[in-house]
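Peer 1: Below: sequence and its predicted model.
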Amino acid sequence: MTARIAFVASDAPTAQIARAALASRFGDAPEKEADVIVALGGDGFMLHTLHRTQGLNAPVYGMNRGTVGFLMNDYSESDLPERLAAAEEEVIHPLVMEAQSADGAHHRALAINEVSLLRSGAQTAQLRISVDGRLRLEELVCDGALVSTPAGSTAYNYSAHGPILPIGSDVLALTAVAAFRPRRWRGALVRSSATVRFDVAQPDKRPVMAVADSRAVENVLWVEVRSMPDIGHRILFDPGHGLEERLLREQFV
């Protein structure tokens, strides 16, 4: 039985051209009726597609029409049905961010890669960090800090010198961004079931924004981050090119 495929693409011309060619060749089912969703673009578009289709039953198979394509498979038009039939599924669980902003509003957002706090003014941020209700760091003076999932550990977390986490590991990475004090603090690993809380000191003088993947909240007073094991994003990869292999390969380049 031929899989019903829904094709989605980023706004990039290369992605739109690919979508038109694939839809003409293999048909284009409505997302709600599809057996699989094929996303054409880069990693940012893949994250957007995973968030947007969270409530659907179809897994997402990405093909790279962007730049890095860490979450994507190589692009090819000729053998798509065979590749989809042989693809291996991986399930990743997002983080949930709860935050309160200075205007009193409460915000909630999901993040597949990471939740980051970043200074949004001229001065460094001052953060207080607690894990599961216990104060762990009285003062972190920095440009920011983040909590990363294993799937997102090679993205912003890695560029901030955080560790690459094996897929399926039961930990999250807590990483500082340009820490000034304490100078030698290199972050921490916490259980995936832990709740990490950031409290912002002097928010008027040292404003901080929080970002869950691409959703930003300005002028936060506090942020709590925890994993959501009851939510699973289904991603398809070509055999031998799944997240475990990609994360391992990144550590030897």
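Peer 2: Sure, I can see it. Residues are numbered from 1 along each chain as shown.
Peer 1: C-alpha from now on. contacts and neighbour counts both.
Peer 2: Fine.
Peer 1: For the stretch 1-150 of the chain, just list every one of the strands.
Peer 2: 5-9, 36-41, 60-64, 88-92, 95-101, 106-111, 114-119, 125-131, 134-142, 144-148 (DSSP state E, counting those that start in this stretch).
Peer 1: Dump those to CSV, plus distance to Ser227.
Peer 2: Shown next, in CSV, are these (distance: least, C-alpha to C-alpha, whole Å):
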stretch, distance to Ser227
strand 5-9, 28
strand 36-41, 25
strand 60-64, 21
strand 88-92, 10
strand 95-101, 4
strand 106-111, 9
strand 114-119, 10
strand 125-131, 13
strand 134-142, 18
strand 144-148, 10
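Peer 1: Quick check: the gap between Ser148 and Arg215.
Peer 2: Distance, Ser148 to Arg215, using C-alpha to C-alpha, to the nearest Å: 15 Å.
Peer 1: Quick one: end-to-end distance for stretch 189-204.
Peer 2: Per C-alpha to C-alpha, stretch 189-204 runs 30 Å from first to last residue.
Peer 1: I'd like the distance from that stretch to the chain centre, please.
Peer 2: How far stretch 189-204 lies from its chain's middle: 18 Å, per C-alpha atoms, centre = their mean, to the nearest Å.
Peer 1: here comes the other one, which I'd like you to weigh against the first:
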Amino acid sequence: MSKICVLTNQTPAAEDAASRLRARYGSVDLTDAEIVVALGGDGLMLETLHRVIGTDKPVYGMNFGSVGFLMNAFSEDALDERLMASQRTQIYPLSMTVSDASGQHRTALAINEVSLFRASYQAAKLQIIVDGEVRLDELICDGALLSTPAGSTAYNLSAHGPILPIEAPLLALTPISPFRPRRWRGAILSNRAVVTFKVQEAGKRPVSAVADKVEFQNVLEVKVTEDRSHGVTLLFDPGTSLEERVLSEQFRY
């Protein structure tokens, strides 16, 4: 059996299950692991994927959270057989580069989405540029987000953005509570697109930028592009692949 590292969201139920798995199958440090087994919810999966970016370590999740969209069902039996039979899904993060009011330039990766949010009682004013061309001169809104296919069923869906097939070379650009233009509902872009958000009236209407859970405040410009050099791999039981889950989500009512 491959060397595994068992991680948890530290809830009592997950910790108890992890103790049984470690006793039965062993567990090594993350740096020495060949496969990571994560016991928790989608939040833990997202955190774990960030920890293994660039290491080629696949992650197999078992659900001890609420939704568990990215997780498999828990069982402590036949873990080695389940890992060997699992289906792989490769996903790629977004790279966010931020310029802020202090003149700093900072970067972060997002597996789900990059989001911009108004940081005061006043609506944000954003200019949206795609591949160097201004596509929307002024979006007055609570914010906007750019989502990967993997993240399209998360916050993007809650903001009424489109669900993207997991293998599609696409990104979803979705406004958050748009005021003007009122009827604009976003765009579907190539995953090769470079998307730039420029904050208008930044002193009066401050904006924060978030890559998954990494937040930068008082941003002036945010540039986002897919980063194909930092793929991560998720493992799913046969018949429950992420591609199947994303497809099934489109037929929920």
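Peer 2: That came through, no problem. Owing to the predicted nature of the structure, the values given are computational and were not obtained by experimental measurement.
Peer 1: where does the TM-score land?
Peer 2: These two chains, once laid on top of each other, score a TM-score of 0.97 by TM-score structural alignment, normalised by the length of the first structure; 252 aligned residues with a C-alpha RMSD of 0.9 Å.
Peer 1: Ser148 and Arg215 of the first structure: who's more crowded?
Peer 2: Ser148 (34 against 12; other C-alpha atoms under 10 Å).
Peer 1: if I pick the residue lying closest to that one once chain neighbours are set aside, what's in contact with it?
Peer 2: Leaving out its chain neighbours, the residue that sits closest to Ser148 of the first structure by C-alpha to C-alpha, 6 or more residues apart in numbering is Glu114, at 4.2 Å. Neighbouring residues of Glu114 of the first structure by C-alpha atoms under 8 Å, 6 or more residues apart in numbering: 95, 146-149, 152-153, 156-157, 212-213.
Peer 1: what about the helices in the stretch 151-253 of the second structure?
Peer 2: For the stretch 151-253 of the second structure, helices defined by DSSP state H, counting those that start in this stretch occupy the ranges 155-158, 242-249.
Peer 1: who are the neighbours in contact with the residue nearest to the spatial centre of the second structure?
Peer 2: In the second structure, the C-alpha closest to the average C-alpha coordinate belongs to Asn112, at a distance of 1.6 Å (C-alpha atoms, centre = their mean). Counting by C-alpha under 8 Å, 6+ apart, Asn112 of the second structure touches 93, 147-152, 154, 212.
Peer 1: again, only using 7 Å
Peer 2: Counting by C-alpha atoms under 7 Å, 6 or more residues apart in numbering, Asn112 of the second structure touches 147-148, 150-151, 212.
Peer 1: neighbours around Val130 of the second structure, how many?
Peer 2: Val130 of the second structure is flanked by 16 other residues according to other C-alpha under 10 Å.
Peer 1: Does Gly42 of the first structure touch Gly62 like I think?
Peer 2: No. In this structure Gly42 of the first structure lies outside contact range of Gly62 using C-alpha atoms under 7 Å: 8.4 Å.
Peer 1: Which one's more surrounded, these two?
Peer 2: Gly62 (30 against 23).
Peer 1: which position in the second structure aligns with the more buried one?
Peer 2: Correspondence of Gly62 of the first structure to the second structure, assessed by TM-score structural alignment: Gly61.
Peer 1: shouldn't its match be in contact with Asn72?
Peer 2: Yes. Between Gly61 of the second structure and Asn72 there is a contact at 5.7 Å, judged by C-alpha under 7 Å.
Peer 1: Select the longest helix from the second structure.
Peer 2: For the second structure, the longest helix by residue count, based on DSSP state H, is helix 12-25.
Peer 1: From the contact counts, what lies against it?
Peer 2: strand 4-8 (3 or more C-alpha pairs under 7 Å, 6 or more residues apart in numbering; DSSP states H and E).
Peer 1: mean per-residue distance, the strand it packs on to the first structure?
Peer 2: Comparison of strand 4-8 of the second structure with the first structure after fitting gives an average deviation of 0.9 Å (mean C-alpha distance after the TM-score superposition for the first structure).
Peer 1: elements contacting that strand?
Peer 2: Secondary-structure packing of strand 4-8 of the second structure (3+ C-alpha pairs under 7 Å, 6+ apart): helix 12-25, strand 35-40.
Peer 1: Need the ones you listed in JSON lines (columns: mean neighbour count).
Peer 2: Below are those laid out as JSON lines (neighbours: other C-alpha atoms under 10 Å):
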{"stretch": "helix 12-25", "mean neighbour count": "15"}
{"stretch": "strand 35-40", "mean neighbour count": "25"}
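Peer 1: Look up how far Arg184 of the first structure lies from the nearest residue to Leu137 of the first structure once chain neighbours are set aside.
Peer 2: Computed as C-alpha to C-alpha, 6+ apart, the closest residue to Leu137 of the first structure that is not its neighbour in sequence is Ile129, at 5.1 Å. For Ile129 of the first structure, the distance to Arg184 of the first structure equals 16 Å [C-alpha to C-alpha].
Peer 1: Not counting sequence-adjacent ones, nearest residue to the residue nearest to the centre of the second structure?
Peer 2: Gly151 (3.8 Å).
Peer 1: so who does that neighbour touch?
Peer 2: The contact partners of Gly151 of the second structure, by C-alpha under 7 Å, 6+ apart, come to 111-113.
Peer 1: distance of Leu30 of the second structure from Asp56 of the second structure?
Peer 2: 12 Å.
Peer 1: And those two? Which one has more around it.
Peer 2: Leu30 (17 against 13).
Peer 1: Touching, Thr153 of the second structure and Ile163? I think so.
Peer 2: Yes. Using C-alpha under 7 Å, Thr153 of the second structure is in contact with Ile163, at 5.8 Å.
Peer 1: would a markdown table of the helices and strands packed on strand 4-8 of the second structure with distance to Gly231 of the second structure be doable?
Peer 2: Shown next, in a markdown table, are those (distance: least, C-alpha to C-alpha, whole Å):
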| stretch | distance to Gly231 of the second structure |
| --- | --- |
| helix 12-25 | 27 |
| strand 35-40 | 15 |
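Peer 1: can you tell me which of the ones you listed comes nearest to Tyr121 of the second structure?
Peer 2: Among those, the nearest to Tyr121 of the second structure by C-alpha to C-alpha is strand 35-40 (35.2 Å).
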